[in-house]
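[1] predicted coordinates and the sequence they were generated for:
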Amino acid sequence: AGYPVDYLQQIDGPIDGDFKFYRGVGCESCRHTGYRGRTAIYEICIVTEGLRRLIIQKASGSELKQQAIQDGMVTLRQDGWRRVAQGITTIEEVVRVTQTDEVMAETTQESAPATAAGELSNTAGEIAVR
């Protein structure tokens, strides 16, 4: 299925590269959902020296996330896009189970205490698979 570039940009979707997107048509065994089973998507943040400094400075959540991504963290949504590119799931399923930064900002407090220096933060989400 073809998706407009502006829609893919809006959902932080994969717009670089030659992707072929699939959508399940469904059958009796999947109850016409187009999915079979579940798989996990992961977000793992290793506390680097840069993150440790920001935590000590009581930086905002958005600053911490920006540094974590700069240091190599892959977000839930980015991991979901990998699954889309592999043909394991669909764009709609990734959008359904992940949140954009705007939604996260509305639902979390920017001043919430940061993870203690040296700890490992691990978040996982489940998505339906094709």
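    Received it, and whenever you're ready, just let me know what you need.
[2] C-alpha from now on. contacts and neighbour counts both.
    Will do.
[3] which residues sit against stretch 83-95?
    11, 13, 19-23, 35, 77, 80-81, 127-130 (C-alpha atoms under 8 Å, 6 or more residues apart in numbering).
[4] can you pull the buried residues of it?
    83, 84, 85, 87, 88, 89, 90, 91, 93, 94, 95 (16 or more other C-alpha atoms under 10 Å).
[5] alongside the first one, take a look at this:
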Amino acid sequence: PTTADPTEIRMLGLDDKFLSQAKLMKGRGCDVCGGTGYKGRVGIYEIFMLTDEMQDLIYKKVAAATIREAARKSGMRTLREDALRKAASGITTLSEVIAATVGDVD
């Protein structure tokens, strides 16, 4: 287990609730992993469900921000949200979340 670095907290906009519930981990590294502390890869996913509402918005050629907002309301998780869930579960690290994702645009 590890604690979040203040810079990572600021960059990711993490709140006290997230930090108190998260099981943050950081690998020690070994000869097998080349000192990285990582073993294998874990995917992060942003799945967009094409509902009738989404299809209608696309056909109407509304702004991408409007489609994204509707998708979020329908339950879509962003790449960053999925990565943060995995970091909170100890599957990856906050530094990898920063490296692999960009901030969410609201």
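    Now that the structure is in, tell me what you want to look at. Just so it is clear, the structure is predicted and the values come from calculations on it, not from any experiment.
[6] what value does the TM-score take for this pair?
    The TM-score (TM-score structural alignment, normalised by the length of structure 2) is 0.78; 101 aligned residues with a C-alpha RMSD of 2.3 Å.
[7] about what we covered before: select from the contacts of stretch 83-95 of structure 1 the one having the most neighbours.
    For the contacts of stretch 83-95 of structure 1, the largest number of neighbours (other C-alpha atoms under 10 Å) sits with residue 80, at 29 neighbours.
[8] helix, strand or coil for the aligned residue in structure 2 for that residue?
    Under the alignment (TM-score structural alignment), residue 80 of structure 1 pairs with residue 83 of structure 2. For residue 83 of structure 2, the assignment made with DSSP: H, G, I helix; E, B strand; the rest coil gives helix.
[9] which non-adjacent residue is nearest the residue nearest the centre of structure 1?
    Centroid check for structure 1 by C-alpha atoms, centre = their mean gives residue 77 as the closest residue, at 1.7 Å. Counting by C-alpha to C-alpha, 6 or more residues apart in numbering, residue 98 is the residue found nearest to residue 77 of structure 1 once chain neighbours are left out, at 5.8 Å.
[10] just tell me what that neighbour corresponds to in structure 2.
    Using TM-score structural alignment, residue 98 of structure 1 lines up with residue 101 in structure 2.
[11] re the thing from before, now intersect the buried residues of stretch 83-95 of structure 1 with the helices, please.
    83, 84, 85, 91, 93, 94, 95 (DSSP state H).
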